[in-house]
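Chemist: Predicted model follows, preceded by the sequence.
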Amino acid sequence: MGRKNEGGLVYSTEAGGKTCPECRHPLEQCQCSNDTRSTSSDGTVRIQRETKGRKGKGVTLITGLDLPEKDLKALAKTLKAKCGTGGTIKDGVIEIQGDHRDTLLAELEKKGWKAKKAGG
């Protein structure tokens, strides 16, 4: 029932902020999850709307982007600006506040991604 890594360094002033609990490097330099995580096996970006666990507030989820963290953040910033709303990145998934599936689909296709709407 124990966790893989009990405890561990989470924040270090020497390292300049938050550190990875696995390799203990600063998060910007972490090599643990950058290369091993692949969010899509078929190369298709999926855009879906979800309200579950958000007290009825809808968000648009963008999955299947196999990009490094830096590029994912830049893309998320561009997409949030295009929609005129906020959002975040969680576990390699871009979350945009509100229902912007059509706008995001057009924008991603314009940027050269193979994208489609998913879900209901």
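Modeler: Structure's in. What do you need?
Chemist: all contacts plus neighbour counts: C-alpha atoms, from now on.
Modeler: OK.
Chemist: Which residue ranges of this structure form helices?
Modeler: With helices called from DSSP state H, the chain shows them at 69-83, 101-110.
Chemist: And the last one, what's buried?
Modeler: Which is helix 101-110. Applying a neighbour-count criterion of 16 or more other C-alpha atoms under 10 Å, the buried positions in helix 101-110 are Arg101, Leu104, Leu105, Glu107, Leu108.
Chemist: What number of residues are in the vicinity of the nearest residue to the second one once chain neighbours are set aside?
Modeler: It refers to Leu104. When the adjacent residues along the chain are set aside, Leu104 lies closest to Leu79, with 7.0 Å between them (C-alpha to C-alpha, 6 or more residues apart in numbering). Each residue near Leu79 was counted by other C-alpha atoms under 10 Å, and the total is 21.
Chemist: try this one next to it:
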Amino acid sequence: MLREQLQKLFPDHKEEELPKEEISNIWLQDEPLLCKYEKRNGKSITLIEGYTGADNDFKILAKELKTFLGVGGTVKEEKIMIQGDYRDKVMDFLKKKGFKVKRVGG
């Protein structure tokens, strides 16, 4: 109904299809990822470890996490290190992606 009204108001307008979000094909494992909080050199970091898939998939996941949170981070020694304490947000993000997540520590 609203579309019809808008079409009458703007007869020359053509609807455009919105681009769909790209869904990355990251391998989902059965074991849970471990989400930890640590302090290093006086700065807090969130660690994600326990991924058994391909290194490239882990790097893609790290990039998606950093973009989602708007923070810096890196991938070293099969761990994703995110600057700051974002355990809750990281766990929610990973659960939405289909991963099982286990919180380690406080």
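Modeler: Arrived safely, thanks for sending. Computed from a predicted model, the values in this text were never measured in an experiment.
Chemist: Superposing both, give me the TM-score.
Modeler: After superposition, the two chains reach a TM-score of 0.69 (TM-score structural alignment, normalised by the length of the second structure), with 77 aligned residues with a C-alpha RMSD of 1.1 Å.
Chemist: Roughly how far does the equivalent of Lys55 of the first structure over in the second structure sit from Gln83 of the second structure?
Modeler: Taking TM-score structural alignment as the alignment basis, one finds that Lys55 of the first structure is matched in the second structure by Asn41. According to C-alpha to C-alpha, to the nearest Å, Asn41 of the second structure and Gln83 of the second structure sit 12 Å apart.
Chemist: just Ile48 of the second structure next, same as before
Modeler: When Ile48 of the second structure is compared with Gln83 of the second structure (using C-alpha to C-alpha), they lie 12 Å apart.
Chemist: Neighbour count for the two, which is higher?
Modeler: Ile48 (24 against 18).
Chemist: middle-most residue in the second structure, spatially?
Modeler: Closest to where the C-alpha atoms of the second structure average out (C-alpha atoms, centre = their mean) is Leu65, at 3.8 Å.
Chemist: what does it align to in the first structure?
Modeler: Under the pairing rule here (TM-score structural alignment), the equivalent of Leu65 of the second structure within the first structure is Leu79.
Chemist: ok, now which ones touch the match of Lys55 of the first structure?
Modeler: Contacts of Asn41 of the second structure were listed using C-alpha atoms under 8 Å, 6 or more residues apart in numbering, and none were found.
Chemist: ok, Pro68 of the first structure - how many residues close by?
Modeler: The tally of other residues near Pro68 of the first structure (other C-alpha under 10 Å) stands at 12.
Chemist: Over in the second structure, tell me which residue corresponds to it.
Modeler: Aligned partner of Pro68 of the first structure by TM-score structural alignment: Ala54.
Chemist: ok, so what distance separates that match from Ile82 of the second structure?
Modeler: For Ala54 of the second structure relative to Ile82 of the second structure (C-alpha to C-alpha), the value is 20 Å.
Chemist: What span of the second structure is stretch 102-116 of the first structure aligned with?
Modeler: Stretch 102-116 of the first structure corresponds to residues 88-102 in the second structure, going by TM-score structural alignment.
Chemist: What residues does Leu105 of the first structure make contact with?
Modeler: Counted by C-alpha under 8 Å, 6+ apart, Leu105 of the first structure has contacts Ile47, Ala115, Lys116, Lys117.
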